[in-house]
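In: Let me see the structure of the following:
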Amino acid sequence: MKAVQITGFGTPDVLLVNEVDRPAPGAGDVLVAVEASSVNGHDTLVRSGGLRMVSGRRFPIGFGLDFAGVVAAVGADVRGHRVGDRVWGTVHPREKHAVAGAAEYVVVPADRVAAAPAGISSIEAASLVVAGATALIGLRDTVRLAAGERVLVRGAAGGVGTAAVQLAHAMGGHVTALARDRHAAALRDLGADEVFDYGTTTSDRIGPFDVIFDTVGSELNCYRSRLTRTGRMVTIGLSGPAFAAIAASSVHGSRRIRAFSANPDAAVLRDLAGYVASGAVRPVVDSVYPLADIVVAHQGFERGGVLGKHVVAVAG
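Out: Reported below is the predicted structural model:
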């Protein structure tokens, strides 16, 4: 079968579509025939070597944090999944995988997959797995957004940002989106009450906010100053300066900046599927690439400026 792997760290050009043996599920595992995967920031960090502590230096390393497809086989002791079920899920982000989601087949523990939402394609489902779960964990579980609170989503046009706008709206928040001006109409359609152009809007011109959901990782202290007295801020844009801002903010009680691990289990994926089924969250796909164009998909992701997700079509 075909699987995306690297044999060394570097730019998108190091990504290879290799022929490898099809994996077999062990006890408690599910084998999924993958139909689609997406490109995530985690993937680019692993590829560049920024997560050597996780991936290690033993090659090959497989790619694709998330996937959507059909159950092809189940191991012993698996309950709740049957051959032919449509599912979505993730590989474990803190483990090294020789074969991951960007492959024709992937094996994962049964508790890392859940029934995919009905009524959407695998391409659309793949666009939401990590992005939607990250937004849900951040807003619901980390900052505990309450109805009526004012929410700022920075980087609102990206995959996680578009999911966060929709979920914050569904949870009853008053949503302000910060993104490129050309995406304003689309973000309002997704549930944003206000949209500001990040290129011309400085932090002192907006707010205050009860919750800030940040996907960018820069100017965190400037935006933290726009929190209310009981405000909460969370970021997924982790970098050296971001870690410094997080550490410095730890003395400010509830106004500190939090980071979190988006490592969704089946329960989170089921909850996310419920939002999709209700119509509160819908997929936002910017571009679709065949598996053979995985290099181009990563190049597009790194250029930025998109609305939604870059998705890789593995089958079909």
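
In: contacts, neighbours, all on C-alpha from now
Out: Noted.

In: Show the contacting residues for Gly155.
Out: Residues in contact with Gly155, defined by CA atoms under 8 Å, 6 or more residues apart in numbering, are 161, 177-179, 214-216.

In: how about a markdown table for the residues you listed, with neighbour count, secondary structure and distance to Glu104 added?
Out: Below are the contacts of Gly155 laid out as a markdown table (neighbours: other CA atoms under 10 Å; DSSP: H, G, I helix; E, B strand; the rest coil; distance: CA to CA, whole Å):
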| residue | neighbour count | secondary structure | distance to Glu104 |
| --- | --- | --- | --- |
| Gly161 | 28 | helix | 28 |
| Ala177 | 29 | strand | 37 |
| Leu178 | 26 | strand | 37 |
| Ala179 | 24 | strand | 35 |
| Asp214 | 26 | strand | 33 |
| Thr215 | 21 | coil | 30 |
| Val216 | 19 | coil | 32 |
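
In: for comparison, sequence B:
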Amino acid sequence: MKAFVLRSYGSPDALELTEIDKPVPGDGEVLVRVRATSVQPYDWHLMRGEPYIARLMAGGPGLRKPKITILGADIAGQVEAVGRGVTEFRPGDEVFAMPKQGGFAEYVCVRESELAPKPKNLSFEQAAAVPLAAGTALLGLRDEGRIQAGQRVLVHGASGGVGTFAVQIAKAFGAEVTGVCSTRNVELVRSIGADEVIDYTVEDFTRKGQRYDLLLDNAGSRPGSACRRALTPKGTYVVVGGPGGRWLQPIPHVLAALAVSPFTSRRTATADVVRCTENKQNLITLTGFIEDGRITPVIDRRYPFEEIPEAVRYQEQGRAAGKVVITI
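Out: Have a look, this model is predicted:
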């Protein structure tokens, strides 16, 4: 099969299109013919081996060279074959998943426990946009943020991959949602259901005087102390990402936010879907929202398989409104 292989850390040019053996599904695994995948910060962080401190950690990307050689955390496709013990799927089934690696290839093996039927009303490209970004938004709002109907929720960084899902998921839970984004994305964020949109080039939401029950921070461009100022006395601040250099990004921002949490009535939490152990159930929950029309993936650009390096290069700029997807 064809795959983009990462043999050493570097720029998107380090992704080498080559022929490798098609994987064989083991016990409890499903071989999926990948029809679409998506690109996200998780991929280019692994590609560059950043933050550097992660290379020193157990389970990290590898000290001198990458442990994960085929990137692509999200997939949508069709079942090609099943391993021993697989009972839920059979060849031809349309599925999607977040295997965390292997999507930048024509085929990938996925554990049955991580695989879910593709939403019936989505194309493969739309379905591939869902797992990691929407799963992160769901984890941040429901699990860490403990969202409740009627709450006032602010999504900082509302026009990105996680943000566009977060606005829609918060609305699905019955919240009143404010999105923060740049001027060029105001209409987009309003179109996906935000009750109010704040243009950060014009207003600073931390000084606006409004108070929110839950703040989901995808951007990390404002200090945690300022974000907590925008919360109600019992509000919750959920950190998804943040700025930083090659060595620590975004660890200082996250740690700074968590450090003061014990000394205030406002809760602080972090959301990292990669550590979530209920990916399949989350996909099933998201499918319910998608099939009843409450969530629609926002796609910024589509690229053919051969242009994956260019897709990664574009996504790395941090200006994508919604998701960047690849058709295979």
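
In: Mind checking the TM-score on these two?
Out: The TM-score (TM-score structural alignment, normalised by the length of structure 1) is 0.93; 308 aligned residues with a CA RMSD of 1.6 Å.

In: hmm, which two among the contacts of Gly155 of structure 1 are most spread apart?
Out: Ala177 and Val216 (12.7 Å; CA to CA).

In: overlap in contacts of the two?
Out: 154-155.

In: For the stretch 51-200 of structure 2, which segments count as helices?
Out: Remark: helices assigned in the stretch 51-200 of structure 2 by DSSP state H, counting those that start in this stretch are 124-128, 131-138, 161-172, 186-191.

In: Ala73 of structure 2 corresponds to which position in structure 1?
Out: Taking TM-score structural alignment, the alignment pairs Ala73 of structure 2 with Leu65 from structure 1.

In: Kindly report the same for Gly288 of structure 2.
Out: Aligning on TM-score structural alignment places Gly288 of structure 2 opposite Gly274 in structure 1.

In: now the angle from the longest strand belonging to structure 2 to helix 131-138?
Out: Looking across structure 2 with DSSP state E, the single longest strand is strand 29-39. Inter-element angle recorded for strand 29-39 of structure 2 and helix 131-138: 80 degrees (by axes from the mean of the first three to the mean of the last three CA atoms, to 10 degrees).

In: Mean per-residue distance, strand 29-39 of structure 2 versus structure 1.
Out: Taken over the aligned residues, the distance from strand 29-39 of structure 2 to structure 1 averages 0.5 Å (mean CA distance after the TM-score superposition for structure 1).

In: The helix or strand just after that strand packs against which elements?
Out: As assigned by DSSP states H and E, the chain's next helix or strand after strand 29-39 of structure 2 is helix 41-48. For helix 41-48 of structure 2, the elements it packs on are helix 308-316, judged by 3 or more CA pairs under 8 Å, 6 or more residues apart in numbering; DSSP states H and E.

In: Can you check which part of structure 1 the helix it packs on sits on?
Out: Residues 294-302 of structure 1 are where helix 308-316 of structure 2 lands when matched by TM-score structural alignment.

In: Now the matching stretch on structure 2. Mean distance?
Out: Mean for stretch 294-302 of structure 1 is 1.0 Å (mean CA distance after the TM-score superposition for structure 1).

In: ok, the residue in structure 1 sticking out farthest from the centre - contacts?
Out: Going by CA atoms, centre = their mean, the residue of structure 1 most distant from its centre is Ala76, 30.3 Å out. By CA under 8 Å, 6+ apart, Ala76 of structure 1 lies in contact with 26-29.

In: Most neighbours among the residues you listed, please name it.
Out: With neighbours set by other CA atoms under 10 Å, the maximum within the contacts of Ala76 of structure 1 is found at Asp29, which has 22 neighbours.

In: What count of nearby residues applies to the residue lying closest to that one once chain neighbours are set aside?
Out: In space, and not counting its chain neighbours, Asp29 of structure 1 is closest to Pro109: 4.3 Å by CA to CA, 6 or more residues apart in numbering. Pro109 of structure 1 has 20 neighbours, counted by other CA under 10 Å.

In: What's Pro109 of structure 1 aligned with over in structure 2?
Out: Per TM-score structural alignment, Pro109 of structure 1 is aligned with Arg111.

In: Hmm, its match is touching Gly28, no?
Out: Yes: at 5.9 Å, Arg111 of structure 2 counts as touching Gly28 under the criterion of CA atoms under 8 Å.

In: what do those two both touch?
Out: Common neighbours of Arg111 of structure 2 and Gly28 (CA under 8 Å, 6+ apart) do not exist.

In: if I pick Ile198 of structure 2, what's in contact with it?
Out: Residues counted as contacts of Ile198 of structure 2 (CA under 8 Å, 6+ apart) are 178-181, 186, 205.

In: what does it align to in structure 1?
Out: In structure 1, the residue matched to Ile198 of structure 2 (TM-score structural alignment) is Phe196.

In: Roughly how far does that match sit from Val314 of structure 1?
Out: As judged by CA to CA, to the nearest Å, Phe196 of structure 1 and Val314 of structure 1 stand 36 Å apart.

In: Ala126 of structure 1 now?
Out: Counting by CA to CA - Ala126 of structure 1 and Val314 of structure 1 are separated by 11 Å.

In: The two: who's more crowded?
Out: It is Ala126, of Ala126 of structure 1 and Val314, that has more neighbours when counted by other CA under 10 Å, with 33 against 26.
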